[in-house]
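[1] structure, please.
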Amino acid sequence: MLRQPAFLRFWLARTLSTAAFQIVAVVVGWQIFTLTGSTLQLGLIGLMQFIPMLLLTIPAGHVADQYDRRSVVRVCQAVQAVAAAALALGSVQGWLGAHGIFAAVAVIGAARTFESPTVSALLPGVVPTESLPSAFALSASAIQTATILGPAIGGALYIAGPTLAYGAIALVFALASLLVGGIRLERAPPAREPPSLATLLSGFTYIRHHRIVLGAISLDLFAVLLGGATALLPVYARDILHTTPVGLGVLRAAPAVGALLTSFALARHPLKHRAGAKMFLAVGLFGLATVAFGLSTSFPLSLVALAVLGAADVLSMVVRSSLVQLQTPDAMRGRVSAVNSMFVGTSNQLGEFESGVTASLLGTVPAVVLGGLGTVAVALLWSRLFPALRDVDDLAKVRAPG
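    This is a model prediction of the structure:
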């Protein structure tokens, strides 16, 4: 059932869009560190993506519920293609500096603020409801496939120069936009609601009144905010593991290798029992793997730690994503997904800023190790604060209230 053309188009478009974004992360990270040599500047990359997310999340959710979700995604991907083309032009003409890169990153961050919740809300309209847990696992495999290929390709392209890399990014975003336009929906989109302050804020209201959704979303915010070390990978690659831009690409791809294998396993064998408890165990393992990576000075050991980290992260993410979508009515999915995207983006982009600041104050290794221990502590605390989330059993039986 998940082999239908609509889902295949969705999967391929998401793979391409995510791959392009991953190439951006590698090229921008290495270029900024080359230009400035500053861990704080690396952290600012995350901040430049977080600011538009913070400002635009509420309207993004409203747009996802008011307009054709396919059209919204297409426009977002086209905007990112234009931003990448501008970076390529600036690189080839020699006027691109750190400020220009930060500006383009902010534009890409704004477009992804609209794209991410809309894509999440679009998926339940592409496949039947009973297939959603498997669809989310396969959707995660699209992200992980892109995360494996994108960084490796980005590192290789950067050797030939940032112009080629940015040009490739623009083409990939454009192709993803074309694919989304051909998706046919399983169900008609929800009816529009008149815009008002209440409808704009209704995603927050819904989450606040549903403990399982609140616990799932907030867990990601605090756990990954502390445990994310990806912003410091250029430092590990150059100064600790003594590798090249290609090595950096391999490091960025390593978590996706473990995640991809896990996502395929979850698509074939969805969690039937104790899904909530397994999610909390996965978050704890994510934190421990972060600690192991932080202490490692061996390239192979670092790759293993990152692969375990990725496997644990995707298991937790599939459970959280399934619960958020299955516990939310279709007419609300855009707004709830927007809030969820803000929390996920906060944990990733703001987490990168936090990692950069902490590393500049305490050093790179202490920052990563303390963050991983903090993630373990969050998993233990949240399992006590949200017992209903911990006690979720079979995801296939979860339905929206009412």
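
[2] could you use CA atoms for every contact and neighbour count after this?
    Fine.

[3] neighbouring contacts of stretch 204-222?
    Residues from elsewhere that reach stretch 204-222, judged by Cα atoms under 8 Å, 6 or more residues apart in numbering: 320, 323-324, 327, 336, 339-340, 343-344, 346-347, 375, 378-379, 382, 386, 388-389.

[4] just the buried residues of those.
    320, 323-324, 327, 336, 339-340, 343-344, 346-347, 375, 378-379, 382, 386, 389 (16 or more other Cα atoms under 10 Å).

[5] so which of these sit within helices?
    The subset of those located in helices under the criterion DSSP state H comprises 320, 323-324, 336, 339-340, 343-344, 375, 378-379, 382, 389.

[6] pull the most distant pair out of those.
    V336 and T375 (24.2 Å; Cα to Cα).

[7] circling back to that earlier point, dump the ones in helices among the buried ones among the contacts of stretch 204-222 to CSV, plus distance to F204.
    Shown next, in CSV, are these (distance: Cα to Cα, whole Å):
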residue, distance to F204
R320, 17
L323, 16
V324, 13
V336, 7
V339, 7
N340, 10
F343, 11
V344, 15
T375, 24
V378, 22
A379, 23
W382, 19
L389, 18
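
[8] hey, where'd the helices end up in the stretch 251-400 of the chain?
    Here the stretch 251-400 of the chain has its helices, by DSSP state H, counting those that start in this stretch, at 275-295, 299-326, 333-345, 351-362, 364-385, 387-390.

[9] structure for this one too, so we can compare:
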Amino acid sequence: MFRSFANVNYRIWFAGALVSNVGGWMQATAQDWVVLTELTDNDATAMGVTMALQFGPPLVLVSLTGWVADRFDRRRILMTTQTALLLLAVAVGVLLLSGVMTLPMMLGFAAAFGTVNAFDAPARQAFVSDMVSTGDTSNAVALNSASFNLARMIGPAVGGLLIVAIGSGWVFIANAATFLAMLVALTLMRQNQLAPRLKNRSRGGLAAGFRYVWARSDLRVVFVTVFLIGAFGMNFPIFASTMAIEFGAGADGYGVLSSILAIGSLAGALLAARRDRARVRIVILAAGGFGIVAFVAAAMPTYALYAVSLMFTGFTIVTLLTTANGYVQTTTDAALRGRVLALYMAVIMGSTPVGAPIAGWVADAAGPRVAIMLGGAAGLLACGIGIAWVLTSGRLHRDEKRRFLMTLDETRPVSIIDEVDPVEFSDEAAATTPIRTAKKR
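    Have a look, this model is predicted:
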């Protein structure tokens, strides 16, 4: 489960990321609560617009962010983005403490955070592959998710308590300090142990990454599933905050709900770390599981029962996302990994501008329970699409040991039609040596 910790760079990265992620969840809790209760009168639609502005830039800038992640040193990219996020957090904190923050200003800062994160996310995801061997990439991705969700257990609860105790402005200042942990970690890394840069990483632009994804039906299914869940199922700030208000809870109650969600998320991430490799079927089943759990959560009559249901929600969501992320990283051509991950992050983060305003409007018009059921319906739809793909692609009756590697022609990237063992299939080999004929393994 923890084999990636044998790598000293990954240990340093994990520690810095954990501290930074705790601060990030504290800030996310404060931002949502400020928009919902301090800058508006419980306006879930305004909260949805804020989320849309924060998560929209990865979609708008995807052609640039993926190219940057493949072209430049990812460690230096992360040092730049983490510094920028630190300065933005300080600015928001100062404006809140001085009492001059307005909703339009907060919307502007949300867009600024989103723009910086648009460059940070693909570089961060691809950097995991730079630190560990190809065989350990799936494990490293899962442990990364575990760090993220361990922080989610701590950050929102601490953030909610700090909002009540010292005010939302100081939460932003505290988050700014946590970025220093990531900057120190990036500085301490042994650069000679990072994966060497590939000379052909910058060729082809975003179009090459898009063609690569489109040529592989397995990646198309993963991307569609992640889009549906990201757009309509992952609007937890809207769901949890409006449900907290419905149950009569305050900022601390909202923070506790976010932390309880992270308990199941952490369990899902650690279970994913135990698997030898990521599989598409797990993504499909997790989408269906989320759909069922969402409908159950929407029917919960009390705060305590709703909180318990969130553990299962977190488990299914993180199982889906961690498996999808690991599958994309371990089966993608290394020369295109940054651009493919930029597309992947654009789908996850860019789906929020589509779904968050809709979820916020539904929560205002019909209540938060209906908005949660909308997310559950998206999960069941994604599962249905995945099952249909399994039945039509012939995988249902295919022997697990019979996998094929195919290529369409020399001008298009290698297409991995079935789930490929990352230890046996070299990304670097695929980048330089096309396979002209179908090869049975």
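
[10] quick one: TM-score?
    Scored against TM-score structural alignment, normalised by the length of the first structure, the superposed chains reach a TM-score of 0.92; 397 aligned residues with a Cα RMSD of 2.2 Å.

[11] quick one on the thing from earlier: tell me the most buried of the helices of the stretch 251-400 of the first structure?
    Mean neighbour count (mean count of other Cα atoms under 10 Å) peaks for helix 333-345 among those, with a mean of 27.

[12] that helix vs the second structure, average distance?
    By mean Cα distance after the TM-score superposition for the first structure, the fitted helix 333-345 of the first structure averages 0.6 Å away from its aligned residues in the second structure.

[13] tell me the residues of the second structure aligned with that helix.
    When the second structure is aligned by TM-score structural alignment, the counterpart of helix 333-345 of the first structure is residues 337-349.

[14] can you list the neighbours in contact with that stretch?
    Contact partners of stretch 337-349 of the second structure, identified using Cα under 8 Å, 6+ apart, comprise 55-56, 58-59, 62, 65-67, 69-70, 121-123, 125-126, 205-206, 209-210, 213, 223, 226-227, 230-231, 328-329, 332.

[15] now which residue in the second structure aligns to P133 of the first structure?
    Aligned partner of P133 of the first structure by TM-score structural alignment: S138.

[16] if you drop the residues flanking it in sequence, what lies closest to its match?
    Leaving aside its sequence neighbours, S138 of the second structure sits nearest to G326 (Cα to Cα, 6 or more residues apart in numbering; 4.7 Å).

[17] and T29 of the second structure, by the same measure?
    P156 (5.6 Å).

[18] and the one you found, what element?
    helix 137-166 (DSSP states H and E).

[19] three-state assignment of L405 of the second structure?
    strand (DSSP: H, G, I helix; E, B strand; the rest coil).

[20] how many neighbouring residues does it have?
    Number of residues near L405 of the second structure (other Cα atoms under 10 Å) recorded here: 19.

[21] surely it touches P434?
    No. The criterion here is Cα atoms under 8 Å, and L405 of the second structure misses it with P434 at 10.4 Å.

[22] the closest residue to V398 of the first structure other than its chain neighbours and V283 of the first structure, how far apart?
    Take V398 of the first structure and drop its neighbours on the chain: the residue closest to it by Cα to Cα, 6+ apart is L326, 6.2 Å away. For L326 of the first structure, the distance to V283 of the first structure equals 21 Å [Cα to Cα, to the nearest Å].

[23] same question for P117 of the first structure.
    From P117 of the first structure to V283 of the first structure the distance is 23 Å (Cα to Cα).

[24] ok, now R238 of the first structure?
    28 Å.

[25] helix or strand for the closest residue to M53 of the first structure other than its chain neighbours, which one?
    Distances taken as Cα to Cα, 6+ apart place T113 nearest to M53 of the first structure, at 5.3 Å, with adjacent residues excluded. Secondary structure assigned from DSSP H and E places T113 of the first structure in helix 98-122.

[26] what residues are up against the counterpart of G108 of the second structure in the first structure?
    Under the alignment (TM-score structural alignment), G108 of the second structure maps onto A103 of the first structure. For A103 of the first structure, the contacting residues are M48, by Cα under 8 Å, 6+ apart.

[27] next one: A363 of the second structure
    A44, I238, F239, T242, R369, V370, A371.

[28] map it onto the first structure.
    A363 of the second structure maps onto A359 in the first structure, by TM-score structural alignment.

[29] could you do A174 of the second structure as well?
    By TM-score structural alignment, A174 of the second structure lines up with A168.

[30] aligned partner of G230 of the second structure in the first structure?
    By TM-score structural alignment, G230 of the second structure lines up with V224.

[31] so where does that match fall, helix or strand?
    helix 211-227.

[32] gap between that helix and the chain center?
    Taking the mean C-alpha point of helix 211-227 of the first structure and that of its whole chain, the gap between them comes to 14 Å (Cα atoms, centre = their mean, to the nearest Å).

[33] give me the angle between it and helix 299-326.
    160 degrees (axes from the mean of the first three to the mean of the last three Cα atoms, to 10 degrees).

[34] the next helix or strand after helix 211-227 of the first structure against the second structure, how far on average?
    For helix 211-227 of the first structure, the following helix or strand on the C-terminal side (DSSP H and E) is helix 233-235. For helix 233-235 of the first structure, the mean distance to aligned residues of the second structure following superposition is 1.5 Å (mean Cα distance after the TM-score superposition for the first structure).

[35] matching residues in the second structure for helix 233-235 of the first structure?
    Using TM-score structural alignment, helix 233-235 of the first structure pairs with 240-242 in the second structure.

[36] in the second structure, what residues pair with stretch 67-84 of the first structure?
    Counting by TM-score structural alignment, stretch 67-84 of the first structure corresponds to residues 72-89.

[37] same check on stretch 284-304 of the first structure?
    The aligned range for stretch 284-304 of the first structure is 288-308, by TM-score structural alignment.

[38] read off where stretch 5-18 of the first structure ends up in the second structure.
    Going by TM-score structural alignment: stretch 5-18 of the first structure matches residues 8-21.

[39] distance from the matching stretch to the middle of the chain?
    17 Å.

[40] what does that stretch rub up against?
    By Cα under 8 Å, 6+ apart, stretch 8-21 of the second structure touches 4-5, 128, 131-132, 144, 147-148, 150-152, 155, 175, 178-186, 188-190, 193.
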